[in-house]
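# Pasting the sequence and the predicted model now:
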Amino acid sequence: MRSRRVLDAEKEAALKETQAVSVPSDTERAEHVVTPSVQYPNPGYLGSSSHTTLFDQLQLDRDVGPNGFSRGDAGGADSPTEYIIDETCISRGAEFILELHRGSMIRPLVQLVEIWSTKGTNLALAGAFTEPCAATATHLLSQCHGDQATALEISRNLFNHSCRPISLNRETTFDDYCGKICGQNARWESLGIFFIAACRASIDLSYAETLYGSEQQRRKIQKLALSYSDRCLDLCLHLDCMNDVQLILQYENFISHSQVDGDQNVAASLFALGYHQQKPESFGDVPVFLNRLRQTAFCRTYSADKNVSIFLGRPPRIVRKFCHFYLPSLEPQPPQKASRKPPIWNQARGPNFITDSRWAALCGILKEDILDLYTTDDYDERNRQARLIDADACAQWNAIPADYRLDCDLKSCNRQPVERDFMANMKLNYLHVHFLLRLACVYPMTTGRDPGLFQVSTKMLSLVVETIMLKDQIINSGTSLVWKVAYYGLSAAGLICLTLVNKGFATEIPDLSVSKVFQDLSILVGEIERGTLVYIDSPNFALLSRAAQTIKSLLDRMLSNSMAAMPGTQPDLLPDSETMATLEGGSWALWDSSNLQDFEINFWHNLADHPFLND
């Protein structure tokens, strides 16, 4: 996904020169005048070290807003600034509207979203906008009669509204805000949010009458709805007019792409909007619900950035030491700064998207600090820092209200399906923090021994397998089942497989329940092979299928008739000491690296080459 461009000083100067010699006619101005929130194209958030901030200090009569934008340049809701909308873009939008009209997909997609939302789930960030955006999509398409003229008029109105700032003040209500972006004031962002909701609904609902009845048809609807959202977002980004609704669309689009196609990026827009530098003095300038929405957007994106970077073995894009952000909270709680210190939780409310976002951000902070451990060459210092992180992680978990913590097995959890999934998410995130922390302390892997790492892995895998088995009794709360399997399940299964093929590890694990481990691994393999988790053209199909093949090979070898006994009781089951010495000193040091190892497809290719699985 194309991120929002940020102009540097040279580009700004060149743009001003171009504007000076290329002045639109009065007719063009009168036809397409709208009111942007700042002069466009704009460079977005500019911090205290920027050239603009330095020069703004020389203009003392200007009122500089808390978000870093100069209000003298911004142009409020009543200060008209001219902006020319490219006719080519309007034509592209009209073609899109005609395509939607001819496809007659709006009504069935609206019905799909309605069925989905009645089950208690919704978009994690844009959930409150789903219903009004769906109604807006119906309203827009009802105005199109299938001819070019009405399609152009709808497209032009969408562009005009998308360029217009969303005026608000402290007293603006959520319904007022929706009225400024939906219905008669519909924007491309509103239409995009609806299509994202339709995409996510098709991901969660395995069957939807009239739309799809097979996995192939469902995948087709997922990709179609996501492509519609992409086109809406692309038209918004082309305008270079940032706002909260566009950021919400970008986040939800990013999450859906991660489930349907793979990695995406929304961090650039967060930085450009300045949401990485939240200041208490700015809270009074906007409505409470919008402040909460901005805080939630940052927390969820921050957490997703950490998870994706760990999963793919890439550096994170959002680094906390350059950020100052707050945890979202519900009234009457005041904003609380995000840190490793446990926040105050509202005991009266059950798990929901706000609590899930708070916990995700807190775990993201811990994971970022754990990533820093891998750059510490002094292993005594690494272990000292690890103990501090471990204590903070336990303190964070204990600070959560007891009703949020999954302290029993998932089947015994007597909660609503969506709440049960929230609790599973929180527990998996907590276990993953301990998994990463212990992994950082066993370096190199071939010489370090930590039975606790294996135990955390078995707990994490067991919970993932339980969510697989009970998938009909939980409702997706924002983190899909496939993501749980790929992110948490494969990490745990990978460590367990390494332990089982390593003679030294398998004989030193206390209270090792081999039957339970084999049962969980077998269920994981069975669900993947039977296609109940991913379809053949899903983005994670190759990764999961390769992992399943490797795990199955391991299980077959250990349970074959040629083996006389189970591991831990019979040394000949595993590679002999000479073989392991060669592996430990040669090419089999998968874990001996200064960087966090992920469990992407190369890991499973390498593990499949282990002599234990090939001799």
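Structure's in. What do you need? Numbers count the residues shown, from 1 in each chain.
# alpha carbons only for contacts and neighbour counts from here, please
OK.
# residue contacts, Q246?
By CA atoms under 8 Å, 6 or more residues apart in numbering, the contact set of Q246 is 189, 233, 236.
# Quick check: what element follows whichever strand or helix holds the second one along the chain?
Mapping L233 onto the secondary structure by DSSP states H and E places it in helix 215-239. Using DSSP H and E, the helix or strand that follows helix 215-239 in sequence is helix 244-260.
# take the one below as the second:
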Amino acid sequence: MSPSVAAVSSGGHTTPGYRRNGKLRACEPCRKKKLRCDHAVPVCGRCVAREQSERCIYHPQPLSRATEYGPRRQIRQMRRNPEISSRRPQVFAIETCSSPIQLEEPEQREPSGYAAYDEPLLGPCEPPTRESWPTQPKSPQQDSCGGKCGSQGFLGTTSHTAIFSEAMENFSPALTSSLVFNGEDTISEGEINHSYNIVAFLEDRNMVDLLIERWYEHSEGSCICPGFVMKQWLEQVWRHHDNALAGGHTATKWRLCESLWRNTRSPLLVGKATSASTWISRGTGENLRWQVIGLVAVVAGLCAACLSPSDVLFVNNKVIVSDFVNKMAEVSRACIAICRSCNAMDDLFVWLLYEHTRLVRAVSGEGSHDAYRAGGETNDALITMGLHQNTLVNDEVPFFLSELRKRLVVGIYAMEISTAVFLGRPTRLSHQYCSISPPLDLADEQLTLEGTDLEASLECLDLDGFNKGKRLSRTTWLKVWLPFDQLREEVLNLALGQYTRDKVLRQADGIQQRSVEQWGRLPSFLRKTQDELAEARMLKPVEVLFRTVLRQDYLSNELLLQRVLIQKTGASSAKLIGIAQEVLRDVLFITHRYDIASTIQTDLAFLLLIHGMRSGATIAVELLRQEKVASCPENAQLPRSQTIQDLSVFAARLGAVDSSSGAFRMCDQGRNAITSILNKILDLRSVQLPDCQQSDQQPPLIPIPQLHLDLQAQAPRSLDLGTCLVTEVDQNLEFEELVTLGNDHDFMRWLENADWGPSDS
């Protein structure tokens, strides 16, 4: 050790000193190889990991040293010129005896996931020094996705490896297996430093247990991770690591972080004979992984986001809901970054990405770029795993995992279609290139059954895979949602694509016919409307939500299709208005349940924003048209009094969305817009409208050409209501122009630019 280092160590300093630019000095090995040094004293973690502690020195002026002579210089020359090594083999013997100098050191990079994160959550700490070890090598065998993924992920039939796999597998299986990456990696001390504080949220065990329990009690399985899986995970975590999570920077917690890194880098092996209990245990206890830590955090965050800020759970624990939810989002984001650096690509990682995307949508909003980016990574991971092509039971996939994968794929696809339609953008996950199988309508606990018990459970399903007990769960919802989402993708393609008028009419007619047929094939208990549900007010909040959303899936497709027909074929708006009335009626029905707003307010805000805003805006604009036209038919499609009452209630519901919700800003803008339109309508009552004679034909419909908000220049026109179809409009009225409803993102952007000002009501 050099004198400078000895002086620093004896002086009790914890840093090696600073350079002239204010940054910490790097040790010589890290400086020469341009690697990121963790600046630990007396030996940095990277040098410990690479077994070169004797070479780890912090030189105060590294560029002022004299030229080296002797064996070290000769070795450096031999690295640059291989011919020297053949002429002077004795130098190796001299140097390897005196100091273990490595002649070939593969350059290691810091995990890429940390480069984008500067949160205090990932700040460094001072754990006890510990050497790293190599992780278990990844198995080169065929993975559980059904294809040889390796380090590149799923490779399809057009990839270069397909040639070798198809042509050479019968001749030399060893050749095809050699195409799969197989290597070892090490865990550096710096990597553990960055992740040491991530598990700190588990110190409050009581809070975590209560939130997880509340989530699975009220959500009825509204999570890709079943309740029995999460329960076994937490039981094993508390049993094996309760002391390590008690608090403080202890050596036990340090060893826990080490094992988390090691387990995450090892493959999550599964075979057809793997039981559900065995598979679950491979992610918890002594096998605890960062994916599980992230899933615990994100489920706790989702539960907190759904509950009221005044819930007794938060009041008693003095927890600020918004801060807690943001903290859980940071934890899940940090866990995802670690999984990226570990090249972890398994079912648990895709689960984490999917649930993290849901949490980001709840925090940042449906239309935020953070949510859009998180959804894109989830789609990418799904394809990389090969789950878009194969989720069926085979020699590598047991029954329970196959069903969980079906639920996962349908959930991710539905989320992507919802986002694409809301933003008016092309979908990034198309059913044309995916083989999506609907899941069986089984309860979560039934997935763990085997043998005769499993066969008995399957006998309780009808021919289409629905349960015969009229039980409504999230799996039922996903199973119904899949065909309607595929139809919605076709509507989106019709809106964004370049088609002739005849082709639009022909494809729209086909979509309508298939939609009606699909709705008719559903079990009768799923097709009941709100009026037919005499016991609706006795149902649990989540059951009411499921029934409402199921009906909205069917109605929303028709509403979106009518908007496309108005835009591209000049169709009448009469059918659109009728559908919008039905949608708004369902939305108002569910908002009458106060217990829904207190237990699943995130889903309620989503329903108000996605479905309610579409229909409410359509009805408000149509009602304003009826009030402003010079003449109107006696049989106006919208009854004035009832419509004003409904819109007033809807505006109040929008105003009740909590300010911490990601949907608050858009809902508040929508409330201001609808309130302003209602004020205009009420002000117009002082104007005496002339009587009009009833006519069998509707008045001629003309588009409004002017739009002073430059909406068309700001956003693409897709899923357009078309231009607002109206009769002759009095240009002297105060309301300068009517709203041109484009896609949902267009409408939200128009709301942002419109200066509504505070409403008087």
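All right, it came through fine. What you see is a predicted model, and the numbers here were worked out from it, not measured in a lab.
# about what we covered before: between the contacts of Q246 of the first structure, which sits nearest R170 of the first structure?
R170 of the first structure has its nearest neighbour among the contacts of Q246 of the first structure in E189, at 23.0 Å by CA to CA.
# how close does that closest one get to N425 of the first structure?
Distance of E189 of the first structure to N425 of the first structure, computed by CA to CA, to the nearest Å: 29 Å.
# swap in P335 of the first structure?
Counting by CA to CA, the gap from P335 of the first structure to N425 of the first structure is 24 Å.
# who's more crowded, these two?
Each of P335 of the first structure and N425 has its neighbours counted (other CA atoms under 10 Å); N425 has more, 25 against 19.
# Tell me who's in contact with that one.
Contact analysis of N425 of the first structure by CA under 8 Å, 6+ apart lists 356, 479.
# how big is the offset of the helix holding L233 of the first structure relative to the second structure?
Taken against the second structure, helix 215-239 of the first structure registers an average deviation of 2.3 Å after superposition, with mean CA distance after the TM-score superposition for the first structure.
# That helix - contacts with which helices or strands?
Secondary-structure packing of helix 215-239 of the first structure (3 or more CA pairs under 8 Å, 6 or more residues apart in numbering; DSSP states H and E): helix 188-204, helix 244-260.
# returning to that earlier point: need the contacts of Q246 of the first structure in CSV with neighbour count, can you?
Formatted as CSV, the contacts of Q246 of the first structure follow (neighbours: other CA atoms under 10 Å):
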residue, neighbour count
E189, 31
L233, 24
C236, 23
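# and which of these is nearest H434 of the first structure?
Ranked by distance to H434 of the first structure (CA to CA), the contacts of Q246 of the first structure are led by L233 at 37.6 Å.
# In the second structure, what residue corresponds to that closest one?
For L233 of the first structure, the aligned residue in the second structure is I336 (criterion: TM-score structural alignment).
# Settle this for me: its match is touching V350, isn't it.
No: contact criterion CA atoms under 8 Å: I336 of the second structure and V350 do not qualify, at 9.8 Å.
# Find the helix or strand that the residue mapped onto N206 of the second structure from the first structure is a member of.
Using TM-score structural alignment, the equivalent of N206 of the second structure in the first structure is R107. For R107 of the first structure, the host element (DSSP H and E) is helix 106-118.
# gap between the residue most central in space within the first structure and N265 of the first structure?
Per CA atoms, centre = their mean, the C-alpha nearest to the average position across the first structure is that of A304, at 3.9 Å. Counting by CA to CA, the gap from A304 of the first structure to N265 of the first structure is 10 Å.
# T18 of the first structure too?
31 Å.
# quick one: which of these two has more around it?
N265 (20 against 11).
# The residue nearest to the centre of the first structure matches what in the second structure?
With TM-score structural alignment as the criterion, A304 of the first structure lines up with M415 in the second structure.
# if I look at that match, how far off is D485 of the second structure?
Separation of M415 of the second structure from D485 of the second structure (CA to CA) stands at 10 Å.
# Is the match of A304 of the first structure located within a helix, as I assumed?
Yes: under DSSP: H, G, I helix; E, B strand; the rest coil, M415 of the second structure falls within a helix.
# re earlier: okay, buried residues for the helix holding R107 of the first structure please.
Across helix 106-118 of the first structure, burial judged by 16 or more other CA atoms under 10 Å covers 106, 109-114, 116-117.
# Pick the one among those residues closest to E529 of the first structure.
E529 of the first structure has its nearest neighbour among those in W116, at 27.3 Å by CA to CA.
# Once you drop chain neighbours, what's closest to the closest one?
Using CA to CA, 6 or more residues apart in numbering and skipping residues adjacent in sequence, the residue nearest W116 of the first structure is A201, 5.6 Å away.
# Tell me, how many residues neighbour the equivalent of that neighbour over in the second structure?
Under the alignment (TM-score structural alignment), A201 of the first structure maps onto C303 of the second structure. Neighbour count for C303 of the second structure, taken as other CA under 10 Å: 24.
# hang on, the earlier thing: tell me the angle of the helix holding L233 of the first structure relative to helix 188-204?
Using axes from the mean of the first three to the mean of the last three CA atoms, to 10 degrees, the inter-axis angle of helix 215-239 of the first structure relative to helix 188-204 is 160 degrees.
# Need the contact partners of helix 215-239 of the first structure.
Contacts of helix 215-239 of the first structure (CA under 8 Å, 6+ apart): 2-4, 85, 89, 93, 162-163, 188-189, 191-196, 198-200, 202-203, 206-207, 211-212, 246, 249-250, 253, 256-257, 260, 535.
# just the strands in the second structure please.
Secondary structure of the second structure (DSSP state E): strands at 702-703, 725-726.
# what's the most buried one of those strands?
strand 725-726 (a mean of 20; mean count of other CA atoms under 10 Å).
# can you tell me what part of the first structure that one aligns to?
On the first structure, no counterpart of strand 725-726 of the second structure exists by TM-score structural alignment.
# other SSEs contacting that strand?
Here strand 725-726 of the second structure touches strand 702-703, going by 3+ CA pairs under 8 Å, 6+ apart.
# on contacts alone, who are the packing partners of the strand it packs on?
Packed next to strand 702-703 of the second structure, using 3+ CA pairs under 8 Å, 6+ apart, are strand 725-726.
# What lies in contact with the strand it packs on?
Contact partners of strand 725-726 of the second structure, identified using CA under 8 Å, 6+ apart, comprise 573, 625, 629, 700-704.
# And that strand, how far out from the chain middle?
Distance of strand 725-726 of the second structure from its chain centroid, counting by CA atoms, centre = their mean, to the nearest Å, is 39 Å.
# ditto for stretch 425-432 of the first structure
15 Å.
# residues in the second structure aligned with that stretch?
Going by TM-score structural alignment, stretch 425-432 of the first structure sits over residues 549-556 in the second structure.
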